[in-house]
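Q: Give me a model of this one.
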Amino acid sequence: MKRRSFLKTSAAISTPLLINGIPISAVARNSFLDFVNPENDKILVLIQLGGGNDGLNTVLPLDQYSNLDKARNKILIKESLGLKLSDKTALHPSLADMKSLYDDSNLSLIHSVGYPNQNRSHFRSTDIWTSGSQADKYVTTGWLGRYYNNHHSSFPIGYPNANNPDPLAITVGGGVSQTCQGPIVNFSLAINNPDTLAAIPEPEFNSSIPSTNYGNELRYIMTTLQQYNDYSEVIKNGFISGGGTIAASGNPLLDKLNIVAQLINGGLKTKVYVVNIGGFDTHNNQCDPDDHEIGEHATLLAQLAGAMKGFQDLLKKYSLDKRVVGMTFSEFGRRIIANDSTGTDHGTAAPLFLFGSCIKGGMIGNNPTISSSVGNDEGVAMQYDFRSVYASILIDWFQMEASVVKQLLFEDFQKLPIIEGCVTTSVQDDSKRDFSFNLSNSPNPADQYTILSFDTKNEFIKIKLYDSIGSEIKNIFSGNVGEGHHEIKLDTSSLSAGNYVIRISSQTAQKTKLLGVIN
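A: A predicted model of the protein is given here:
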């Protein structure tokens, strides 16, 4: 969201009240349940990795290690110390708890998640992720907020009520989540410690309020104050019923997720929870210069993995693990080349993790390809659009119709095999496609031209060309093709020398290929 637009929206709704010192707006529980199966009791927990996580040190592409070592030997994890998920892929040694989830088939790793025309600004890229929009579109609403507003345009007037007693979305330990931003108000609520919530005395307001700007502001304050007290009581009672405060763990992220677990266990029917862990903007001192396996990034990854594992264990203890799915996201990854300050700068795509007992464990996609001659600004090429992950969760977890999801996000999302072992409504058999095309090109590097060779089913495909920082520079092909083998000649004579990425995609599959140009 543009800052100017945000300020206009904020001014329209006046200054919000606070819960535990955090700005809040209350939310009706059924806001987007109008689109959800009424018997659906599923919950989504979002973990935001603030700052832009370095995906190449989080997930090591062992089959690209020699070229990676040339680009980032100042920070690269030792190949022998990676926690192997396969012969080609390993996790950072600080992610032992995440490896445990993977071994139990409770973790899915999606390679190289991002979006076309990557923006490398923290503010702008976070806006894109939370709004679920294209990089060139400025959307002031969140991808969940658009759901809420469609059926609760009168909010906050009349909420909470008998049919909508609980918050829909709760952020623990931070400001309200922009994923739930509506055109006027934010349909989410933020808390720190539910155990310390207390009612604010409600003064007696004049029953006759003028129909002026002042009167409108006063009505909003009155409504928000009443909602604060109503929701505070609901949250506190639910927290106590769920077991109350758990002793501090020494891991701030786990402490936040423990609060989430207690609220779920206490019976709140909240559908979305958001927690945040910051510090991933590792321009300098990302690791110890002499021991790359320790340092700031390693500490953050250990906290993340420990929190995910601890939260999952607690959900299993409460027999709630088949109702909850967790997902990490970060505004971007880091560049391939390390900088001179033992760190990394803003990049493009990065791995995304989903976890839970209903997650289809394993990996989706392939390791990123690292060239032997990486450009200074080059980032990891996108394989999967983040909106395809959102869409797959909405369809298979919240049981939403694909037609509604297309309106919310975008027409061309790919349905990914994320959920397994729990009831879903998907009529598409994900097991019949490996979610990857056969794609090759020759000559590579290209001098004036290259021939693209690929195999497809009878389907609609797109083939696009991106530069090394993720900007789309050419639509090579878009249309229906028959089943079989195909070839396309790509003229590269007008391209500057350097590295490019070819991406072919359909509704159910994708493949990226690194292209060098030496014209």
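
Q: From now on I want contacts and neighbour counts done on CA atoms only, so please keep to that.
A: Fine.

Q: Let me see the ranges of the helices in the stretch 101-250 of the chain.
A: In the stretch 101-250 of the chain, the helices defined using DSSP state H, counting those that start in this stretch lie at 122-131, 145-151, 213-241.

Q: what's the closest of the ones you listed to Leu490?
A: Ranking those by distance to Leu490, with Cα to Cα as the measure, places helix 122-131 first at 31.0 Å.

Q: packing partners for that closest one?
A: If you count contacts as 3 or more Cα pairs under 8 Å, 6 or more residues apart in numbering; DSSP states H and E, helix 122-131 packs onto no helix or strand.

Q: rerun that using 10 Å as the cut-off
A: helix 145-151, strand 324-329, helix 386-396 (3 or more Cα pairs under 10 Å, 6 or more residues apart in numbering; DSSP states H and E).

Q: compare with the first, here's sequence two:
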Amino acid sequence: MDRRSFLRNSSAATLGGLTVQGFSSPLLGPLWNRAAEDRVLVVIQLFGGNDGLNTVIPLDQYGVLAVKRPNVLIPQGLVLPLDQVGATGLHPAMDGMRELWEMGKLGIVQGVSYPQPNYSHFRATDIYETGASANQLLSSGWTGRYLNFEYPNYPAGYPNIDMPDPLAIRIGGAVGSGLQYMGVSMGVAINNTTDPLNLTGNIYLDPTSPACSGGKLGLVRQVQRQTDLYGDVIQAAAVPGCNQSPLYPTGNQPGAKLAQALKIVAQLICGGLKTKIYWVSETGFDTHAQQVDSADHTIGAHANLLQGVSDAVRAFQDDISLLGFEDRVMGMTFSEFGRRIVDNASGGTDHGSAQPMFFFGSQVINTITGTNPDIPSSATYQTNLAMQYDFRSVYASVLKDWFCLEETDIDTVLLDTYQPLQIIDPSGCLGNAVHEINQQAGTNLLSNYPNPFTERTTFEYTSAGGRVLIQVFDEQGQLVQTVLNQPVPAGTYKVDVDLGDRTPGVYYARLQNEGAQQVRNLLKVR
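A: Prediction:
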């Protein structure tokens, strides 16, 4: 059964109190059309810290590299040249991405990093996923904040007729900090589509305890019920025969696991999911030793990793092209950091800073943003590549030219101002009507006015009865004020909040009422 048949014919499942049978309404037509036009972002995370100098190779720096990297450098004559660039090439294992370049569907951003880079895998990963500065701890991810901007009522009243599908899907592993928003997972994690989640949707029939833990238990149950229902729609969207490309790596071929994840992404988009963000990953890029074969630097562990990513991405792009929706799907890669200029005696490279990022899709600008890194002849083991672009400028480009946010909204999502880059064709941005529909989806439990405010603001909230907890947090997730924590009869209420002693900036208000919760942005100005 395909997704449309599931949504129109199923009478057992419910979405936010609406029977799925209700989706046969004539109002559904425009929503299906909108689903076919919405843009999708596919994030590929390369865990371990990718060696950018052996990925995007600066041929005009080859003489110095030959001295600094005798243990890992690719022979110059075997580097895959990029048309119309000349001085830059790809690792010889990356035929798939070179083909995308020649098709005009690949872009590269050079020298991506941030001031005072961190070389810990865990902390650096957190920085890239949350969009934090080196000395900043955030409890929300950059994509999580975007999804909250787009769907501010989530998770209250979700799934619903406007958005019956997961906002984001992580394939393999946990949801991760990139898709978090102040304690709310803005997506779900699955491993496959045959049994992606518990599909019953009706696990908990007994009421929660009136004890102090009842509200927390109710929240857990609410999330579980949403997860169950999302499992149903994910399974219904996994239409057999959707995948068309014969290029996906399989079996023991490099990239087979990543290819399977991307194959699922293509399948779910083809099946009609309106999910905005898909997040997949590949591991193994922490190549301190035996990065290359000592007798042939074009093969080895790193070559296999690059071939796997390249071939999987090439197959995915082929698939979505054959399926007819490549104009609304774009992908990007990132790692938590790059590697040092000078290689080590173990045939590997150690943690560094700047890295190249890839963008793929029919709407990316087919160019290299930035220049080849300058390799100083005086480089030592401690020398890093210079930063050319802050990674949050890359994120700003995605928000501006792919998801079509205004400048002030980009600043809100990224918690500061970063200059966007010209890496995506902005001509196909959706109109504001879609965003307005998304913002109205779900149930509005908490709002405040004025916003922005200078000293005081008024919260308006809705209680379903039972204990209501309203808290204010700063952008690093630290509790600033508990506004309310008491039983409140069912109804809508207002409460005045004084934040005059707080510094200007972004704050978050969080409401929890038994099993429901909602988070709102607050902006305090001078």
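
Q: Drop the TM-score for these two in here.
A: These two chains, once laid on top of each other, score a TM-score of 0.71 by TM-score structural alignment, normalised by the length of the first structure; 390 aligned residues with a Cα RMSD of 2.4 Å.

Q: returning to what we had before: which one, of the helices and strands packed on helix 122-131 of the first structure, ends up nearest to Asn193 of the first structure?
A: Closest to Asn193 of the first structure of those is strand 324-329 (Cα to Cα; 20.9 Å).

Q: quick one: that closest one aligns where in the second structure?
A: Residues 329-334 of the second structure are where strand 324-329 of the first structure lands when matched by TM-score structural alignment.

Q: what does stretch 3-12 of the first structure give?
A: Mapped onto the second structure using TM-score structural alignment, stretch 3-12 of the first structure spans no residues at all.

Q: Test my guess that Thr143 of the second structure contacts Arg170.
A: No - under the criterion of Cα atoms under 10 Å, Thr143 of the second structure makes no contact with Arg170, lying 12.0 Å away.

Q: what do those two both touch?
A: Taking Cα atoms under 10 Å, 6 or more residues apart in numbering as the contact criterion, the common neighbours of Thr143 of the second structure and Arg170 are 179, 187, 277.

Q: what about the residue nearest to the first one when sequence neighbours are not counted, how many neighbours?
A: Of all residues beyond its chain neighbours, the one nearest Leu179 of the second structure is Gly144 (4.2 Å), with distances taken as Cα to Cα, 6 or more residues apart in numbering. When neighbours are defined as other Cα atoms under 10 Å, Gly144 of the second structure has 27 of them.

Q: and if you look at Pro240 of the second structure?
A: Neighbours of Pro240 of the second structure under the rule other Cα under 10 Å: 11.

Q: looking at it, it is touching Lys263, isn't it?
A: No - using Cα under 10 Å, Pro240 of the second structure is not in contact with Lys263, being 11.6 Å away.

Q: ok, back up a step: need the contact list for the residue nearest to Leu179 of the second structure.
A: Under the criterion of Cα under 10 Å, 6+ apart, the contact list for Gly144 of the second structure reads 129-130, 150, 167-168, 177-182, 184-187, 277, 413.

Q: OK, contacts around the equivalent of Val59 of the first structure over in the second structure?
A: Matched across to the second structure, Val59 of the first structure falls on Val56, judged by TM-score structural alignment. With contact set as Cα under 10 Å, 6+ apart, Val56 of the second structure has these partners: 79-82, 88-91, 94, 108, 110, 355-358, 372.

Q: which one is Asp41 of the first structure nearest to, not counting chain neighbours?
A: Of all residues beyond its chain neighbours, the one nearest Asp41 of the first structure is Arg323 (6.6 Å), with distances taken as Cα to Cα, 6+ apart.

Q: same check, this time on Ile359 of the first structure
A: Ranked by Cα to Cα, 6+ apart and with sequence neighbours excluded, the top spatial neighbour of Ile359 of the first structure is Ile419, at 4.7 Å.

Q: can you check Ser232 of the first structure too?
A: Nearest one to Ser232 of the first structure, counting by Cα to Cα, 6+ apart, is Leu197 at 6.1 Å.

Q: Give the full set of residues in contact with that neighbour.
A: Residues 19-20, 191, 228-229, 231-233, 235-236 are the ones in contact with Leu197 of the first structure under the rule Cα under 10 Å, 6+ apart.

Q: Cool, thanks, signing off.
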